[in-house]
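Asks: fold the following and give me the result.
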Amino acid sequence: MLRFYIDELLQKKNKTRYWLSKETGISYPAIKKIADNETVSISIENLQKLCDALECDLNNLLRK
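Replies: Purely as a prediction, here's the structure:
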């Protein structure tokens, strides 16, 4: 199963989930579900927004 590693990336940047929500335009509840690995689907557009904001590629954002 793929897992999101958003909190690790945020910690490295000394940023919060709230910051990520504002930076990407993705609602805070959606960011929370994604970061807690509780989401069942995510759009390609939102994946791109997360990668852009966190300055990472998909391999850093998602892992097995």
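Asks: every contact and neighbour count from this point should use C-alpha atoms.
Replies: Fine.
Asks: which residues touch D57?
Replies: C51 (CA atoms under 8 Å, 6 or more residues apart in numbering).
Asks: to check against the first, give me the structure of this:
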Amino acid sequence: MSLTLGDKINKKLNESNKTAYWLSKKSGIAFGALYPILTNKRLNPTFSTMEKIADALDISLDEFRTEKEG
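Replies: Prediction:
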């Protein structure tokens, strides 16, 4: 079973000892817009939102790609 987008972001935050509040401030994404992504309530954020998250976490967008099984 693959991780959801929110799970992947939360994992990166935990690995770097950062909080969702930090990510909101660093990425420029309002916490109210970021929270549904982190809690898997919003599963398809815009590309520009994902760019901001990846840039804030200093990772490639490829790390958020869905892994295909099989």
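Asks: tally of neighbours for P29 of the first structure?
Replies: 12 (other CA atoms under 10 Å).
Asks: distance of the counterpart of it in the second structure relative to Y21 of the second structure?
Replies: Alignment note: P29 of the first structure maps to G32 in the second structure; criterion TM-score structural alignment. The gap separating G32 of the second structure from Y21 of the second structure is 10 Å, by CA to CA, to the nearest Å.
Asks: just give the closest residue to the one residue sitting closest to the centre of the second structure, not the sequence neighbours.
Replies: With distances taken as CA atoms, centre = their mean, the residue of the second structure nearest its centroid is I9 (3.5 Å). The shortest distance from I9 of the second structure to any non-neighbouring residue, by CA to CA, 6 or more residues apart in numbering, is to L38 (6.8 Å).
Asks: what sits up against stretch 16-30 of the first structure?
Replies: D7, L10, I31, K32, N46, K49, L50, A53.
Asks: done for today, thanks.
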